[in-house]
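Undergrad: build me a structure from this.
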Amino acid sequence: MSTRPRRPAAPAPSSSPQRRYRRPRKDPVRLVAHQALRAVQERDAYANLVLPPLLAKARRAGELDARDAALATELVYGALRHQGTYRAVLAACVDRPLDRVDPPVLDVLVLGAHQLLGTRIPSHAAVSTAVELARSVLGDGRAKFVNAVLRKVARRSREEWLAEVAPDWDGDPEGHLSVVHSHPRWVVSALWDALGGDRADIEALLAADNQRPEVTLAARPGRATAADLLREAGAGRGGEGVQEGEGGGGDDEGENGENGREGENGGGELAAGRWSPWAVRLAHGDPAAVAAVRDGRAGVQDEGSQLTALALAAAPLDGGPDAHWLDLCAGPGGKAALLAGLAAERGARLLAAEKQPHRARLVARALAGTPGPYQVIAADGTRPPWRPGAFDRVLADVPCTGLGALRRRPEARWRRRPEDLAQLGPLQRALLRRALEAVRPGGAVAYVTCSPHLAETRAVVDDVLRRPGAGPVAQRLDARPLLPGVPALGDGPDVQLWPHLHGTDAMHLTLLRRIR
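TA: Below you'll find the model as predicted:
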């Protein structure tokens, strides 16, 4: 017998050979979108501030072109605007409460749900790109979870899901609107109270909040007119690109709005504004590509914001001079720039006060080049350095919840809480009192908020004007005639603008005259 060792038997061929590991495919569009969402959720950042640098970095690296950047922008803002709806759908597809899902995973799921229910991306592509994103940023284990959940989401259309997850209108109208239109319930209730009207009115408003707003520019008096901007745009395009006619409002000047259009840019077409004689609408593109914006002769400013400043400038005074104007809370400077130019045309002088020094510098930059005298100071409007009765016109554009600018700051609807009203109320009342003290008898005060919430508008004014044991310090003026051509201004005397009616942010204006 041989003692030679026997060779081991060759393994039998496997009927299912092991797959080689495949690295996740890098998708710069979804990676940028996820990074932006994480910054918004983790750091309370604003999408309009964090997204442009991420896009620019990816563009410099050659990872994105303009079309990719536009898609990334749509994914970010669409996910933020509609996340209330998407979370209701996801809650029906996940076997545990959503607050027990890791936030980075939930962001991937919301992005995937937006692709499935809010875009025309094919379902198979929406699921596969979300799974690849999950593999890239979360790992293969959690990618399997993402895949399973989004396949459930893909089985139904948006309308079919809403029919299942939204409360019935008859039993819970506010809950129904909250899910269908992706607004927190308390915001729906507050907007409905301020708007009044029926179901069609509130649904139109909520739907308008979910639409991408146009960019609106404001020519700065003494430096440019709206006609100048339109003429320059026409000359730059051989007469093309200048449009007359109707259109929506535009971006706020910065305190509540997106500084520029969502997404990547290039040139754009200019059209006349609807209501403000200083307004020009940018149909698409980057405001910085407009020569007048680059050199400071115009700035980004919602048309509703322009109208509130113009109303103050046009308000009738009861005798006396018209030489000294005050912007009590001037940052970042859009309304101040408009008022400074108008004041200079009349030989008046604007004092622009802003509590935060860095915002005061923004005001100074916005006013640079204004013909005529003006001054910018860093000062707390509740502790003013000026003497009482020193001004003929005063603008009190007070800090507020920003519920009127949800089109531009979609994350604000999820970040604000009802308790914010209690914190802001005393400040709003204090600033209005100081504004009324700062104006002379017969002078005008404009109380302005970028919020239609009744607790920030009529309630504040009513409380300040109500002085127990004393006569009223001021009287309301009818602001409606000072917004010529603007329809649907209600019964007055205050003015409330609306996105769905006027194409502007939901700006509130109360005009007051100090009683002699």
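Undergrad: only C-alpha atoms from now on, for both contacts and neighbour counts.
TA: Noted.
Undergrad: ranges for the strands of the protein?
TA: 215-219, 242-243, 270-272, 279-282, 298-300, 324-327, 349-354, 374-378, 391-397, 439-449, 474-477, 495-496, 508-514 (DSSP state E).
Undergrad: can you list the buried residues in the fourth one?
TA: Yep, that's strand 279-282 we're talking about. 279-282 (16 or more other Cα atoms under 10 Å).
Undergrad: got JSON lines for these, with distance to P221 too?
TA: Below are the buried residues of strand 279-282 laid out as JSON lines (distance: Cα to Cα, whole Å):
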{"residue": "A279", "distance to P221": "11"}
{"residue": "V280", "distance to P221": "13"}
{"residue": "R281", "distance to P221": "17"}
{"residue": "L282", "distance to P221": "19"}
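Undergrad: now the other sequence, so there's something to compare against:
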Amino acid sequence: MSERGEPRDRGRARSGGDGERRRDPRRDAQGRERNRGGAAPRRFSEQAPSQRSRAADPARLVAFEVLRAVSRDDAYANLVLPQRIRHHRLDRRDAGFATELAYGALRGQGTYDAILALNVDRPLGQLDPAVLDVLRLGTHQLLGMRVPPHAALNQTVALTRAVVGAGPASLVNAVLRRVSEKELDEWLAELESAQPDATERDALRYSHPGWIVRALRQSLAAHGRGADEISDLLEADNAAPVVNLVALPGIGTLDEALEGGARTGDLVEGSALSGGGDLGRWSAVRDGTLRVQDVGSQLVARAVAAAPLDEPPQDSGRRPERWLDLCAGPGGKAALLGALAAERGATLFANEVLPHRAELVRKALHPVPADAWEVHTGDGRTLGTEHPGQFDRVIADVPCTGLGALRRRPESRWRRSPNDLAELGPLQRALLESAIDATAPGGVVGYVTCSPHPAETTVVVADALRRRDDIELLDAGAALDAVALHPLGAGHDGTAQLWPHIHATDAMFLALFRKLPAATRLADRRR
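TA: Below is the predicted model:
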């Protein structure tokens, strides 16, 4: 991007007026309030007004609009960003810059806010939220991107003038100049020296809430990995993820993506990895036969679809398999499962509790032959009672904290709290119960979360096995290896856990159960 307005004499602070006329040090010669620098020397722009940029750079404007939607409206960055990129008609290069800037500022928010707190003369909560978002964007450019300091300062101040106002631009200019005086490692050393707790030091360095650092360390141990991997895991959460693509089996191909610069995925068939940009430029993405889906999600869906059933004796009148996606919205796994079902002569019943998300599921399934799927709107907790024992394969990808997808949903780490675990637990257990009830004897149930937290994974599985005598645990690690292009080593104690720092996937958890026939349960009781 072209950057204008090279600052002159960067180290020189201008007083801005005659000392005799300015009895209030916070006001200029005309009586207007300037930036508040506290005890530190006040710093105004070192550029003449004619040299200052006043128009917001489009890529930075997109990043700002994303942060404002996230902060003000509780929006999801991955949904807002493509819309704003298209609205402002960014080219591929600018779209990449906007993506890195927005996601990086969101990921680094905890660290950047701690640094900003050292350079602003009031609590950050007292700042205009729009000003705070601009400061986060400027700080990420200065400390987390290869943007020249003069460009980061000039363009961020210009953005402030355009979207907030001229007055706050002076504050932004002063604060970011202080931030630019040290490198990120120097700021981190200063912050960490004042923090005696090791977990909180990790929280500052890797920009995660302290409770999430503790939860992820506990999760590593619960799934058979070393707690000393925590730094690698936190770093992986902060790395910009590669876009994962899947071609719907029997319907789509990877050809257009590969011709457009993507490369074939190395974990599962039918997948590709892309550097990003506006994927809507590919017709296959527009028509839904080529979809964005994390490879971890692809793997667990394929594992449930491929797990062997404990079938009754074959007879000529046996019906085709019926599959159930219990929590289908917004439709990514449903589309893949629907395509696999169509290939095998099976049918998919996709359930979603919210009508607008059910519409998203229908849209996702649209490329799949219509006779292979049905979308239902209803409460998954009651579906097992409404359709008892009717499905051969059931996947319950239950609502969870999403701690396994922090790299793709950077804002979620700041929205979640430990209370969410307690609130989601009863729902997760009720949905798994319903999934088991809906499964036919000999059928398979896949319990899936995008979280490695034991409260949402292994504890829920143990509770189900303790409560019920009609299920047995299958080897989920072996099931994943059976559909992967090479062994994953994700299994532990019968369940399986994928990891960003090991598999370059979201931290997807999978437990597989088989529904036992009544005769088997009776024999077990007699023994």
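Undergrad: just the TM-score for the two chains, thanks.
TA: Overlay of the two chains. TM-score (TM-score structural alignment, normalised by the length of the first structure): 0.83; 458 aligned residues with a Cα RMSD of 2.6 Å.
Undergrad: just to revisit the earlier point, closest one to Q423 of the first structure among the strands of the first structure?
TA: strand 439-449 (15.3 Å; Cα to Cα).
Undergrad: what's the average distance for that closest one when superposed on the second structure?
TA: Relative to the matching residues in the second structure, strand 439-449 of the first structure has an average distance of 0.9 Å after the fit, by mean Cα distance after the TM-score superposition for the first structure.
Undergrad: from the contact counts, what lies against that strand?
TA: helix 303-314, strand 391-397, helix 419-438, strand 508-514 (3 or more Cα pairs under 8 Å, 6 or more residues apart in numbering; DSSP states H and E).
Undergrad: so what touches the second one?
TA: Okay, so that is strand 391-397 of the first structure. For strand 391-397 of the first structure, the surrounding residues in contact (Cα atoms under 8 Å, 6 or more residues apart in numbering) are 309, 312-313, 317, 321-330, 431-432, 435, 438-440, 442-449.
Undergrad: same deal with stretch 242-251 of the second structure?
TA: 253-254, 270-276, 289-295, 298, 335-336, 339-340, 343, 367-368.
Undergrad: picking that back up, looking at the helices and strands packed on strand 439-449 of the first structure, which is nearest to L482 of the first structure?
TA: Ranking those by distance to L482 of the first structure, with Cα to Cα as the measure, places helix 303-314 first at 5.2 Å.
Undergrad: okay, the angle between that closest one and strand 508-514?
TA: Orientation check (axes from the mean of the first three to the mean of the last three Cα atoms, to 10 degrees): helix 303-314 of the first structure against strand 508-514 gives 10 degrees.
Undergrad: just tell me the aligned range of helix 303-314 of the first structure in the second structure.
TA: Mapped onto the second structure using TM-score structural alignment, helix 303-314 of the first structure spans residues 295-306.
Undergrad: centre of the chain to that stretch, how far?
TA: Per Cα atoms, centre = their mean, to the nearest Å, the displacement of stretch 295-306 of the second structure from the mean C-alpha position of its chain is 19 Å.
Undergrad: what do you get for stretch 234-254 of the second structure?
TA: For stretch 234-254 of the second structure, the distance to the chain centre is 13 Å (Cα atoms, centre = their mean).
Undergrad: next, the buried residues of it.
TA: Result for stretch 234-254 of the second structure [16+ other Cα under 10 Å]: buried residues 234, 236-238, 240-241, 243-249, 251-254.
Undergrad: counterpart of W211 of the second structure in the first structure?
TA: So, by TM-score structural alignment, W211 of the second structure is matched to W186.
Undergrad: next, name the residue at the spatial heart of the second structure.
TA: Nearest to the mean C-alpha position of the second structure, counting by Cα atoms, centre = their mean, stands R409 at 2.2 Å.
Undergrad: please tell me how far that residue sits from L403 of the second structure.
TA: From R409 of the second structure across to L403 of the second structure, the span is 9 Å (Cα to Cα, to the nearest Å).
Undergrad: adding distance to T119 of the first structure, write the strands of the first structure out as JSON lines.
TA: Converted to JSON lines, the strands of the first structure look like this (distance: least, Cα to Cα, whole Å):
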{"stretch": "strand 215-219", "distance to T119 of the first structure": "23"}
{"stretch": "strand 242-243", "distance to T119 of the first structure": "29"}
{"stretch": "strand 270-272", "distance to T119 of the first structure": "28"}
{"stretch": "strand 279-282", "distance to T119 of the first structure": "24"}
{"stretch": "strand 298-300", "distance to T119 of the first structure": "29"}
{"stretch": "strand 324-327", "distance to T119 of the first structure": "43"}
{"stretch": "strand 349-354", "distance to T119 of the first structure": "42"}
{"stretch": "strand 374-378", "distance to T119 of the first structure": "46"}
{"stretch": "strand 391-397", "distance to T119 of the first structure": "38"}
{"stretch": "strand 439-449", "distance to T119 of the first structure": "34"}
{"stretch": "strand 474-477", "distance to T119 of the first structure": "47"}
{"stretch": "strand 495-496", "distance to T119 of the first structure": "33"}
{"stretch": "strand 508-514", "distance to T119 of the first structure": "34"}
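Undergrad: looking at the ones you listed, which is closest to D99 of the first structure?
TA: strand 439-449 (33.7 Å).
Undergrad: so what's the residue nearest to R467 of the first structure when sequence neighbours are not counted up against?
TA: Nearest-residue entry for R467 of the first structure: V473, 7.9 Å, with adjacent residues in sequence omitted and distances by Cα to Cα, 6 or more residues apart in numbering. By Cα under 8 Å, 6+ apart, V473 of the first structure lies in contact with 436, 465, 467, 514-515.
Undergrad: give the equivalent position in the second structure for V473 of the first structure.
TA: With TM-score structural alignment as the matching criterion, the partner of V473 of the first structure in the second structure is D470.
Undergrad: and its match, how far from D524 of the second structure?
TA: Per Cα to Cα, D470 of the second structure is found 10 Å from D524 of the second structure.
Undergrad: only whichever of the contacts of V473 of the first structure are buried, select them in PyMOL.
TA: A single PyMOL command suffices to select whichever of those are buried according to 16+ other Cα under 10 Å:
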select buried, resi 436+465+514+515
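Undergrad: got JSON lines for the contacts of V473 of the first structure, with distance to R87 of the first structure too?
TA: Converted to JSON lines, the contacts of V473 of the first structure look like this (distance: Cα to Cα, whole Å):
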{"residue": "L436", "distance to R87 of the first structure": "46"}
{"residue": "L465", "distance to R87 of the first structure": "44"}
{"residue": "R467", "distance to R87 of the first structure": "47"}
{"residue": "R514", "distance to R87 of the first structure": "50"}
{"residue": "I515", "distance to R87 of the first structure": "52"}
